[in-house]
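**Q** coords below, sequence missing:
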């Protein structure tokens, strides 16, 4: 009897989304925000929102980790925020506008107001401490 061998997803070509980022869009139904009009509509909707800026999945080894962590954070915070993925076409300008220059990054908004970001991969306890602080801000 032959057993199937596990093969982890390969790194994408530079500029292509990592398969785990694509999974957020395809399986978790996170919108892909490819222009500032879509970003504005998403972040100005009532409630709290988290934008995932993945960065270059071929060069940034933390991108797949962040793509796995984000849905777990949403569950841990009992869906207190909804999520979207920021597309390559607006990523650089958004990072510059928010000063969240390191990727991957999670940017938090409430009712159209930018609250802050968590950049790079962190310890789980750091997320548990920082996210409530960000969500508690009035903006």
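**A** Perfect, thanks for sending it. Model, not experiment: these values are computed from the prediction. Numbering: from 1, shown residues only.
**Q** can we go C-alpha only for contacts and neighbour counts from here?
**A** Will do.
**Q** Mind telling me what element the residue nearest the centre of the chain is part of?
**A** In the chain, the residue lying closest to the centroid (C-alpha atoms, centre = their mean) is residue 52, at 1.7 Å. If you go by DSSP states H and E, residue 52 is part of strand 48-53.
**Q** next up, a second structure to put side by side with the first:
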């Protein structure tokens, strides 16, 4: 996590930084809906900084319907493979321990609003 706009999410907004499997599981299994921000390598992918600016705005626009965390490089590859959301930067949505959707790459505002609305309407998968 080397880009200052990504660091800002954990430093200024106090979002959890998840860099091991146990913290990832603990965060995603909490009650409610959670968004994992998977930045990828911000040096190679300039969109990572864009999503780091957009996500706090989306969180405000959806008025607390989800909380957010930043995923570290130690678990990023495994998470991307497990969820099938392979491109970065990405937003991966969980509710009550279950993945309910993902949005890879940077999108325009209207697409974020539409896709997040659809994802939030998803029921938790049956076990």
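**A** Yep, it's here. These figures come from a predicted structure and were not determined experimentally.
**Q** Just give the TM-score of the two.
**A** The TM-score (TM-score structural alignment, normalised by the length of the second structure) is 0.96; 124 aligned residues with a C-alpha RMSD of 0.7 Å.
**Q** Which position in the second structure pairs with the residue nearest to the centre of the first structure?
**A** Here residue 52 of the first structure is matched to residue 37 in the second structure, going by TM-score structural alignment.
**Q** Which residue ranges of the first structure form helices?
**A** 19-26, 36-44, 63-76, 88-98, 124-136 (DSSP state H).
**Q** Surely the match of residue 52 of the first structure is in contact with residue 89?
**A** Yes: with contacts counted by C-alpha atoms under 8 Å, residue 37 of the second structure reaches residue 89, the gap being 7.3 Å.
**Q** shared neighbours, those two?
**A** Counting by C-alpha atoms under 8 Å, 6 or more residues apart in numbering, residue 37 of the second structure and residue 89 have no contacts in common.
**Q** follow-up on the earlier one: show me the one of the helices of the first structure that comes nearest residue 116 of the first structure.
**A** Of all the helices of the first structure, helix 124-136 sits nearest to residue 116 of the first structure, with 6.4 Å by C-alpha to C-alpha.
**Q** what range in the second structure does the closest one sit on?
**A** The aligned range for helix 124-136 of the first structure is 109-121, by TM-score structural alignment.
**Q** and for the matching stretch, what are the contacting residues?
**A** With contact meaning C-alpha under 8 Å, 6+ apart, stretch 109-121 of the second structure is reached by 33, 58, 93, 100, 101, 103.
**Q** Tell me which residues touch residue 73 of the first structure, please.
**A** By C-alpha under 8 Å, 6+ apart, the residues touching residue 73 of the first structure are residue 127.
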